[in-house]
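One predicted model, sequence on top.
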Amino acid sequence: MNSVKLLISILFIALSFGCREQTIQKKEPNVNMPEVKNKEVVYQVFTRLFGNTNTTNKPWGTLKENGVGKFNDFTDLALKEIKDLGVTHIWYTGVPHHDVITDYTAFGISNDDPDVVKGRAGSPYAVKDYYNVNPDLAVNPENRLQEFEALISRTHSAGLKVLIDIVPNHVARNYEGLTNPEGVRDFGADDDASVIYQVNNNFYYNPGERFKVPIWKDAYQPLGGEKHPLSDGEFAENPALWTGNGARASQPDMNDWYETVKINYGVSPDGKHDFDSLPEDYHNQDYKAHFQFWQGRKVPNSWMKFKDIALYWVEKGVDGFRYDMAEMVPVEFWSYLNSAIKMKNPNAFLLAEVYQPHLYRAYIKKGKMDYLYDKVQLYDTIKSIMQGPGKTDHIPPIQEELADIEHHMLHFLENHDEQRIASPDFAGNALKGKPAMVVSTTISTAPTLVYFGQELGEPGAENAGYGKPSRTSIFDYIGVPSYQRWVNNKAFDGGQSTDAEKSLRDFYKRLLNFTINSPALAANYQDLHTYNRQNTENYTDKTLAFARWSPEEKLIVVSNFDADTEQAFELKVPADLIKAWNLEDGKYQFTDGLYKTYTSELHVSQGEGRINILLKPLESFILKLQ
């Protein structure tokens, strides 16, 4: 979610639905904390952009002009190269059939109206048909589902798990299931549209009012002003439906999620919840108990529809889901859905967008989410440090605050909603992401998310049309230059990559592979930064140090976020950590686990340790006890 979407969503939740989950936000031991054997790495790839080798990049370009990637571009070789980067899961973004402007009427698919579509390629979060996939992604659109099923099989053969998006909060305004399984009814097909709200209606209505297309501002026009038969300032919707971000006006603002409609989960307009609440002690119950709780209970129709959708994809071999804007959907629904998924696949990987820290524990413990984005704490803090004004002093308190749920807080530096590191609006230099990535990947047991092209320093500089530079557009047909150089006409060998791109990718490959194979990173953590800020000369607020360890492996991680100045200091290792590591007085050699060229000695005397550290600008070491 970008900042505008986030502000809207938080305002909507606060005013319309209220927050009832604060009662379990006290920090207490997480009895459901899973045993962590190894860290996981999710590689998010924007599916339509992955294999596109067309370099035209015309703003508002058509599929024919700018090209598009296909499921078949993920060859066995491509998937092997992704896995070898140090990846365990691949999130294929933009798979469910969403609105597009390309004409597929020859395949029985209705055209989509530019007045309610963002961009020409469409938003992946305006899903038109949950039981099929984006026709853009198929060599033969008639066989698009079979082509995706083949991709699932190839991905599994490569040793990777498959994630796709599910967007329970909203659907496209023109939702139309063409390939529904027998007995499945479309969203809204059985609604009583004569009332604003009814518990089993799938949508919210404005009876007696027609939908009106937003008033366009700031010189914006659909398709950049290009003439199109359906771009006439009209969209037939009577009565008007509430918009996906909760806007209730029959004519939403252009900054609303006007291309989508809000799903009704049994929450009345005044915030009343027309479904059973989970007992308070259920935050300490496992998914089996949650599943049993919902058996025989009446739930809103929309709950059942989304459960059926999720289980449909589980049956096809999808290993997990990324849930868009999960905090805009009641936590009880997530208990109902996620427990049903886990009954089918106990190892399903369930990742959600939740941006309000006071809701984290509710959505993890009651909602049975495996992972949430750690955006507003770790990501925002690291971004500020990379941009200059931030201080590493703010990182250890975050880890302390989240200690009881640290495994559940997925870390990232890029995703489709966020600016590219190399963009001038973020850091302006991909190398500034190196210490940030070391810290992000090694500071906790949580999974790491890497966005395709991040490992190559992609700046997202293209003016794609609807999408603006600094983020790689998710709304347009576009090429991703650094990634195209790595794809190298489907050789997937970096044959056209620059030396800088090759070097950065090598760094990511070393780091990610270290993290998924390190027993220490799946075990204990101790902050060394606070102690050294108080007791060590020349240890600054642009440096960060911490320890990670297990019985088999002992690590000290040190990073220098300063792009101009080297850091030289004698790192102090406190007595309690020396004791935990069972080290006697003496000398111990540590070697960097990434490049294996830097070594230093830990001197332990009277139960306390000291180790000399010399860090070049933007350098990090993962020092491993030999």
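Received, thanks.

CA only for contacts and neighbour counts going forward, please
Noted.

How many residues are close by the spatially closest residue to His407 that is not a sequence neighbour?
With sequence-adjacent residues excluded and distances taken as C-alpha to C-alpha, 6 or more residues apart in numbering, His407 is closest to Ala446, at 4.2 Å. Residues lying near Ala446 (other C-alpha atoms under 10 Å) number 26.

Take this one as well and set it beside the first:
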Amino acid sequence: MKKKTVVYQVFTRLFGNTNSTNKPWGTIEENGVGKFSDFTDKALAEIKDLGVTHIWYTGVLHHAVINDYTAYGISNDDPDVVKGRAGSPYAVKDYYNVNPDLAVDASKRLDEFKELVKRTHKAGMKVIIDIVPNHIARNYEGLTNPEGVVDFGANDNTDVEYDVNNNFYYIPGTEFSVPQWQDGYLPLGGEENELSDSKFKETPAKWTGNGSRLTQPHFNDWYETVKINYGVRPDGSKDFEELPQEFAQKGHQAHFEFWNNKSIPDSWNKFKDIALYWLDFGVDGFRFDMAEMVPVEFWSFLNSNIKMKNPDAFLLAEVYNPNLYRDYIHKGKMDYLYDKVELYDSIKHIMKGYGWTDHIPVVQKGMADIEHHMLHFLENHDEQRIASPDFVGKAELAKPAMVVSATLSTSPTMIYFGQEVGEPGAEDAGFGKPSRTSIFDYIGVPHHQRWMNNKQFDGGQLSNDEKKLRDFYKSLLNFTILSDALMGEYQDIHFFNKDRTDGYDHRVLSFVRWCKNEKLIIVSNFDADKSYDFQLKIPEDIIAKWELKNREYSLIEELYYGDGKKLHIENGIGVINMELKPLESFIFRIEE
């Protein structure tokens, strides 16, 4: 039987960095950088032991960086169109190579990543990397393209705003201007650099990555990137055949056959070639950045090609508009989408104290038809760290939220490196503000570094509280990847108890999960200050579905490995005497 998936997102350049200088805008020499080689067999074994099935290595592809690699034939990047000093991983400069910062020997960077992929597979985990289809770096330069691959824009007609086979959109007869810097921001924090002159040569100017058509994009635009043209005209109409609605019910092979021999925009083929290249390299799947900014027909084309090559490829997309979820899953053939706007935002509000648990069963009911496809998370590189004062300021407040997030549905669970030890993201790295671990600069990640313990990867410098937190994540995640019931049925018992149970309120949540051989009762207390004593009731219809008798059943607690609790069934209704301490959760398995 298929089990739950757990994705460990790791910011690759930060993982192995033991340097704790953390100077704002610090250079690679001052602040240090992690390498592919830091993911040793020991490090990978510890990640696997946490309860992880897939690693998403974020920031692997060669993106624009402020570091001199001209000795390796790589052109220097202009600070006026690079965010931070280490650069945004979402401004890809070369899709057929990897970030030279991450290699011990930059001339062998692809070989070093290949070895990491092999080590990860040897450790029993699968590898995910980013593909950023909506935009690329302004200074894209493919140095190691496979034979026959032409760079983005190399054959574009730059005399027109749009052509179906242009890779970019143009503003003919103009020159690009860098944005007006704001909020005291200056490239490299104001440090002198021969390329930092508030100029970047781009003639004619191209549309910016977020769709801005200004020759001088705003500071808050994605000014370091240019938008890819997928055959969508400037007025929004499409220059390709639309996918018939009935294909929402068809598999990837039918989608593949639909696009076969059809005329498609050049950019579609370029990204297909990129994805297939990395599958051949050994990568097991992709996280697609800002997928909703790219037409769903392209995803039908790309993902069906990927699945024809590897039916088990893991395809995760960043989509934030709930009205688009079903199209991108069914017509775009995505495996998984971020469940941010519904579940994450609801749980965040509860953790912050003003949301009610009543909303979670409502969210789950609304997602019932696609719940398996909605990946759950509490942290990623875009979101505030839980322990940041701007979120809730204390990592332990995530415990009930994490139990609910990881056990509510059959969907994958994702955690962000450092989350398991309470990393608060407090460093001022340079570009951007604290509360999120910087993705733009060279920086150390203190709580994570304490777990690394000078690359012994044994948690030797963690505090007792940090060790307990990691043990909690380890216990929870390992249970989820072994449980059959978590891939089975779900039913809410929250409202049943709220209406009938004294001492139960909107800071508590309860639900059940089951399959033929495993029956679970899950209850969580989101309150950091209050204990709850009540009799948790299991409705008659669930007792009937489970075919339980009017008698007493023993309960095994799976999260803390406890027992002693009993389920009493009388007149077809189950009762458990509950004492829930602040932030406490239980996962009870019925012994039959």
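Sure thing, it's come through. Every value quoted in this text rests on a predicted model; they were computed, and no experiment measured them.

care to give me the TM-score?
Aligned and superposed, the two chains score 0.99 in TM-score terms (TM-score structural alignment, normalised by the length of the second structure); 591 aligned residues with a C-alpha RMSD of 0.6 Å.

Show me the helices in the stretch 301-450 of the second structure, by range?
For the stretch 301-450 of the second structure, applying DSSP state H, counting those that start in this stretch gives helices covering 325-326, 345-351, 359-366, 399-407, 446-452.

average gap between the longest one and the first structure?
To tie it back to what came earlier, the one meant is helix 399-407 of the second structure. Helix 399-407 of the second structure, aligned to the first structure and superposed, deviates on average by 0.2 Å (mean C-alpha distance after the TM-score superposition for the first structure).

tell me, that helix lands on which residues of the first structure?
Using TM-score structural alignment, helix 399-407 of the second structure corresponds to residues 434-442 of the first structure.

before we move on, what about the third one?
With the alignment judged by TM-score structural alignment, the segment of the first structure matched to helix 359-366 of the second structure spans residues 394-401.

centre of the chain versus that stretch, how much separation?
How far stretch 394-401 of the first structure lies from its chain's middle: 21 Å, per C-alpha atoms, centre = their mean, to the nearest Å.

With stretch 250-261 of the second structure instead?
28 Å.

and what of stretch 359-376 of the second structure?
That offset, for stretch 359-376 of the second structure, works out to 18 Å (C-alpha atoms, centre = their mean).

can you check stretch 177-195 of the second structure too?
30 Å.

what does stretch 151-164 of the second structure give?
32 Å.

Check stretch 617-626 of the first structure too.
28 Å.

first vs last residue of that stretch, how far apart are they?
26 Å (C-alpha to C-alpha, to the nearest Å).

Now it: buried residues?
Pro617, Leu618, Glu619, Ser620, Phe621, Ile622, Leu623, Lys624, Leu625 (16 or more other C-alpha atoms under 10 Å).

Name the nearest of the residues you listed relative to Asp113 of the first structure.
Minimum distance to Asp113 of the first structure across these is 48.0 Å, recorded for Leu618 (C-alpha to C-alpha).

one step back: need the helices of the stretch 301-450 of the second structure in JSON lines (columns: mean neighbour count).
Formatted as JSON lines, the helices of the stretch 301-450 of the second structure follow (neighbours: other C-alpha atoms under 10 Å):
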{"stretch": "helix 325-326", "mean neighbour count": "20"}
{"stretch": "helix 345-351", "mean neighbour count": "19"}
{"stretch": "helix 359-366", "mean neighbour count": "16"}
{"stretch": "helix 399-407", "mean neighbour count": "24"}
{"stretch": "helix 446-452", "mean neighbour count": "22"}
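
Perfect, I'm done here.
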